[in-house]
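**Q** please find the sequence and the predicted model below.
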Amino acid sequence: MAADRTILHCDCNGYYASVECLFRPELREVPMAVCGDPDSRHGIILAKNELAKRYGVVTAETIWQAKRKCPELTLVAPHHDAYSRISKQINEIYGQYTDRVEAFSIDESWLDVTGSLHLFGTGRQIADELRRRIREEIGVTISVGVSFNKVFAKLGSDYKKPDATTEITRENYRDILFPLPVRDMIFIGHRAAETLQKVGVKTIGDLAGTEMEKLTALLGKAGQTMWRYANGLDDAPVLRPDEQEAAKSIGNGITFAHNLETEQDVRAGILALADTVGRRLRRHKVKCTVVQLQIKDPDLKVISRQRSLERPTDLSGEIAREAMELLCEAWPKGKPIRMMSVTGAGLVGEGAAEQLNLFDSGEDRARRGQLEQALDAIEGRFGRGTVRRGSLLNSDIMSDRKRPGEDR
């Protein structure tokens, strides 16, 4: 039997809020939160500091909900360029201990330090040293899980915060993890957790003890994966940056605050989604050759449509136009829309050859590209939401949307 690996999962505590406090130390002394739109009571809380957390402020709730809990809450707009820059600095420190560093998000990374133990000590010793170095050299705190697989390491970093190390071993994982709610397991979403709880699977221990065949009947292949995770059988490797597969598509989807019924609301929804997709394509320096659209009505009926493009694009306006044409062809006018996603697929590099279009001069297209890049630069400097399309200014279609709540 092969020896166990030693895997760390490092998670920055209240990352966005912690970075803001680096530039404005006075924010450490007051309850504060980073939110997408501080001037709107419907803006969403993206991160909060420990003082705000004590009032019960949680990620992904609206500003008015947070203010009701903590009237003195200080609100701060996000600065995504700073978050990206400091994330890179943190991962460079991780890279001094192993070449197997796999980013899970802007503030979370897995490290496989199995091959480094003879240099730096045990997994716990490395975790404690990383916590000290990140705190002293960067100025933010991290929580670290140490275990023999990626899933348990992730659960370990979540187990105790802030600035803590939790070691989950083959000897103690049942004692630590089995009493936890099943929704704490990585990749188990709200709907899957509800389905499991209906059949009495309320904890990770319940999940581990349920027959795999029953879970498969309930949740399909995902049920098998959940059972393996709960029983400590995850064997996925921590990938080096050069081993990580390039994205095959970039998309964005959302369940709206209320059903979209008017053409104005539908168009606003598509524009908002396409803006995000285009911005991410440009950030990754790729273009899409296919636009995909998925729509769900209030009865949860879903349709999916896609269209190949005449030439690759990373322009939000072109993606929105194609998505709108797909919608007009496939969805009856006035029929309510509850959820919608727009995706750019068939990704190619920026230098991919393009077929010329006689009716759209390269000069016009280049000008549109320069405009969208300028908007990217503004948002990168001053935060997302700084610039909005005129058609979205008076729209409240996404006011109270729930976003997956990572504690950034």
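**A** Sure thing, it's come through. Numbers count the residues shown, from 1 in each chain.
**Q** alpha carbons only for contacts and neighbour counts from here, please
**A** OK.
**Q** can you pull out the strands in the stretch 151-300 of the chain?
**A** Counting by DSSP state E, counting those that start in this stretch, the stretch 151-300 of the chain has strands at residues 165-167, 249-260, 286-296.
**Q** buried stuff in the longest one?
**A** Along strand 249-260, these residues count as buried under the neighbour rule (16 or more other Cα atoms under 10 Å): 249-256, 258-260.
**Q** that strand to strand 286-296, inter-axis angle?
**A** In this structure, strand 249-260 runs at an angle of 30 degrees to strand 286-296, with axes from the mean of the first three to the mean of the last three Cα atoms, to 10 degrees as the basis.
**Q** packing partners of strand 249-260?
**A** Judged by 3 or more Cα pairs under 8 Å, 6 or more residues apart in numbering; DSSP states H and E, strand 249-260 is in contact with helix 263-283, strand 337-345.
**Q** want to try JSON lines for the strands of the stretch 151-300 of the chain, with distance to residue 328 as columns?
**A** Formatted as JSON lines, the strands of the stretch 151-300 of the chain follow (distance: least, Cα to Cα, whole Å):
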{"stretch": "strand 165-167", "distance to residue 328": "53"}
{"stretch": "strand 249-260", "distance to residue 328": "14"}
{"stretch": "strand 286-296", "distance to residue 328": "11"}
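**Q** right, so of those, which gets closest to residue 149?
**A** Distance to residue 149, taken as Cα to Cα, is lowest for strand 165-167 among the strands of the stretch 151-300 of the chain, at 11.4 Å.
**Q** I'd say residue 128 and residue 165 touch.
**A** Yes - Residue 128 is within contact range of residue 165, at 6.7 Å (criterion: Cα atoms under 8 Å).
**Q** excluding chain neighbours, what is closest to residue 107?
**A** The shortest distance from residue 107 to any residue that is not its chain neighbour, by Cα to Cα, 6 or more residues apart in numbering, is 5.4 Å, and that residue is residue 12.
**Q** and for that neighbour, the neighbour number?
**A** Applying the criterion other Cα atoms under 10 Å, we find 26 residues in the vicinity of residue 12.
**Q** and it, what does it touch?
**A** Residue 12 makes contact with 107-108, 140-143, 408, according to Cα atoms under 8 Å, 6 or more residues apart in numbering.
**Q** and the residues you listed, which is closest to residue 240?
**A** Distance ranking of these against residue 240, using Cα to Cα, places residue 108 first at 14.8 Å.
**Q** next, the one to line up against it:
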Amino acid sequence: MWWDDIQFFGLCVYFCKDKRIRNNNNLFVEEAVRTTRRKIIHIDMDAFYASVEQRDYPEYRGKPLVVGGLPEGRGGVVATASYEARKFGVRSAMPSKQALKLCPHAIFVRPRFAVYKEVSEKIREIFCRYTDLIEPLSLDEAYLDVTADKKNIGSAIAIATQIKQAIKDELHLTASAGVSVSKFVAKIASDMQKPDGLTFIGPSSIEAFMEKLPVEKFHGIGKVTADRMTKMGIFTGADLKQLTEEEIIRNFGKAGSFYYKIVRGIDDREVQPHRETKSMGAEDTFAYDLTTVEEMNAELAKIALIVHQRLMKYQLKGRTVTLKIKYSDFRQITRSVSLPQCVSDLEIILQTARELLLATDTENSRIRLLGITVSNFIDPEAKPKSNSGQLSLFK
């Protein structure tokens, strides 16, 4: 690790010059220069909602806690679960009724998004002590570019350590951090030693690390895609690396080009602190095709709740609701409606999505994916800056 640390923080330019001597491919050299000079931190709060509840209510500490919809009646969806509940298999986006079966003694509480937003703003203030290049992904995670930090510390590892300690001392919460030269690797690294972990993956280790990584651990590869890969005999990054870019694109569509690059450690995406949110949504690809309206409505209820929660996180309201449907033959359609006024209400979003579904031909249909998006937000000048586009239900 010491050599990676030297490369990352002290001899980046020397490392790149050595690459220039040994390679005639100028594009490769330029890529190496950019990549080795960038210092990226991904901070991910540990079981954020549940941790805030356990912090504020001592009676919840050390007990399996589920934040989300209650299991009574029609039941809701798990927003997050404490680590005590996760030991029983409880996970985000799981139906609350299923969570109760897995952990009968779990405590269920409804989310307090106003509180979480307030805590998130305090976390952001800590980030701002070190850099203004902050790209929030949600209330509980963000990328930071500390290539040129405000305090002239120079070491991304030291900065990540200080940020984690400040969050612990000032907010009585824990966070995990990933440190590397790209967003993709930093995000994977932050998940490797949870909770309260810090993982550094240096430039000379990235390609070997990606080769050993199971494909289901790749950020951006969901369960369905991972299952398709394993059926093709692709279990790790090394297996994926055997395919040409054309082969990966042919099998996995436009995302194939991204997979081809990241398995080789190529990710030159910049931290974007001012990405305007134009839409907020969620979608899910199912393990088995949905064939009845009842099944479709049940899945739409789960997805609508996630969309509602995300709108509440950012205090967004939108006029346009869009339903996305992908059939078993991969044919895809979208249906939209603009409402008389902006909404974030769960029942309105769900009812609108169900009406859009009924307006399609559900008879004899086999559906493999459903998605709901809300857009056309109120007061464009007042919108928060954040990640835009469609978000996976199983984030």
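**A** Structure's in. What do you need? Only a predicted model underlies this, so the values are computations on that prediction, with no experimental measurement involved.
**Q** okay, the helices and strands packed on strand 249-260 of the first structure, which one's buried deepest?
**A** strand 337-345 (a mean of 23; mean count of other Cα atoms under 10 Å).
**Q** what's it in contact with?
**A** For strand 337-345 of the first structure, the surrounding residues in contact (Cα under 8 Å, 6+ apart) are 248-256, 258-261, 269-270, 273-274, 277, 287-298, 319, 323.
**Q** same thing but at 6 Å, please
**A** Contacts of strand 337-345 of the first structure with the rest of the structure, by Cα atoms under 6 Å, 6 or more residues apart in numbering, involve 249-256, 259-260, 288, 290-298.
**Q** average gap between it and the second structure?
**A** Plainly put, strand 337-345 of the first structure ends up 4.9 Å away from its match in the second structure on average once the two are laid over each other (mean Cα distance after the TM-score superposition for the first structure).
**Q** rewinding a little: same list, the helices and strands packed on strand 249-260 of the first structure, but as CSV with distance to residue 308 of the first structure please.
**A** Listed next are these as CSV, based on distance: least, Cα to Cα, whole Å:
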stretch, distance to residue 308 of the first structure
helix 263-283, 16
strand 337-345, 9
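**Q** closest one to residue 217 of the first structure among these?
**A** When those are ranked by proximity to residue 217 of the first structure (Cα to Cα), strand 337-345 comes first, at 26.5 Å.
**Q** got the angle between the closest one and helix 263-283?
**A** What separates the directions of strand 337-345 of the first structure and helix 263-283 is an angle of 30 degrees, with the same axes, to 10 degrees.
**Q** what about the next helix or strand after strand 337-345 of the first structure, how far off from the second structure?
**A** Counting by DSSP states H and E, the next helix or strand C-terminal to strand 337-345 of the first structure is strand 348-349. In the superposition with the second structure, the average deviation recorded for strand 348-349 of the first structure is 4.3 Å (mean Cα distance after the TM-score superposition for the first structure).
**Q** strand 348-349 of the first structure: how far from the chain's middle?
**A** The chain centre lies 23 Å from the centre of strand 348-349 of the first structure; the measure is Cα atoms, centre = their mean, to the nearest Å.
**Q** again, but for stretch 122-130 of the first structure
**A** Between the mean C-alpha location of stretch 122-130 of the first structure and the chain-wide mean there is a distance of 27 Å, by Cα atoms, centre = their mean.
**Q** hey, where'd the helices end up in the stretch 51-200 of the first structure?
**A** All helices of the stretch 51-200 of the first structure, identified by DSSP state H, counting those that start in this stretch, fall at 63-69, 80-94, 117-120, 123-133, 150-159, 173-177, 190-198.
**Q** for residue 349 of the first structure, find the nearest of the ones you listed.
**A** For the helices of the stretch 51-200 of the first structure, proximity to residue 349 of the first structure was assessed by Cα to Cα; helix 80-94 is nearest, at 22.0 Å.
**Q** where in the second structure does that closest one fall?
**A** Taking TM-score structural alignment as the measure, the second structure aligns residues 113-127 with helix 80-94 of the first structure.
**Q** and if you look at stretch 186-198 of the first structure?
**A** So stretch 186-198 of the first structure sits over residues 219-231 in the second structure, by TM-score structural alignment.
**Q** buried residues in the matching stretch?
**A** Residues 220, 222-223, 225-227, 229 are the ones in stretch 219-231 of the second structure that count as buried (16+ other Cα under 10 Å).
**Q** now stretch 318-335 of the second structure
**A** Of the residues in stretch 318-335 of the second structure, those with enough neighbours to count as buried (16+ other Cα under 10 Å) are 318-327.
**Q** and for stretch 101-116 of the first structure?
**A** For stretch 101-116 of the first structure, the neighbour count (16+ other Cα under 10 Å) marks 101-103, 106-114, 116 as buried.
**Q** for it, which outside residues touch it?
**A** Surrounding stretch 101-116 of the first structure, the residues in contact under the criterion Cα under 6 Å, 6+ apart are 5-12, 98, 100, 238-240.
**Q** can you check stretch 157-175 of the first structure too?
**A** The contact list for stretch 157-175 of the first structure, computed with Cα under 6 Å, 6+ apart, reads 13, 141-147, 156.
**Q** among the residues you listed, name the ones in strands.
**A** Helix and strand membership here follows DSSP state E; of these, those in strands are 142-147.
**Q** start to end distance for stretch 158-168 of the first structure?
**A** With Cα to Cα, to the nearest Å as the measure, the ends of stretch 158-168 of the first structure fall 12 Å from one another.
**Q** which residues in the second structure does it align to?
**A** Per the alignment by TM-score structural alignment, stretch 158-168 of the first structure matches residues 191-201 in the second structure.
**Q** from the centroid of the first structure, which residue is nearest?
**A** The structure's the first structure has its C-alpha centroid closest to residue 105; by Cα atoms, centre = their mean the separation is 6.4 Å.
**Q** please say which position in the second structure that one maps to.
**A** Under the alignment by TM-score structural alignment, residue 105 of the first structure pairs with residue 138 in the second structure.
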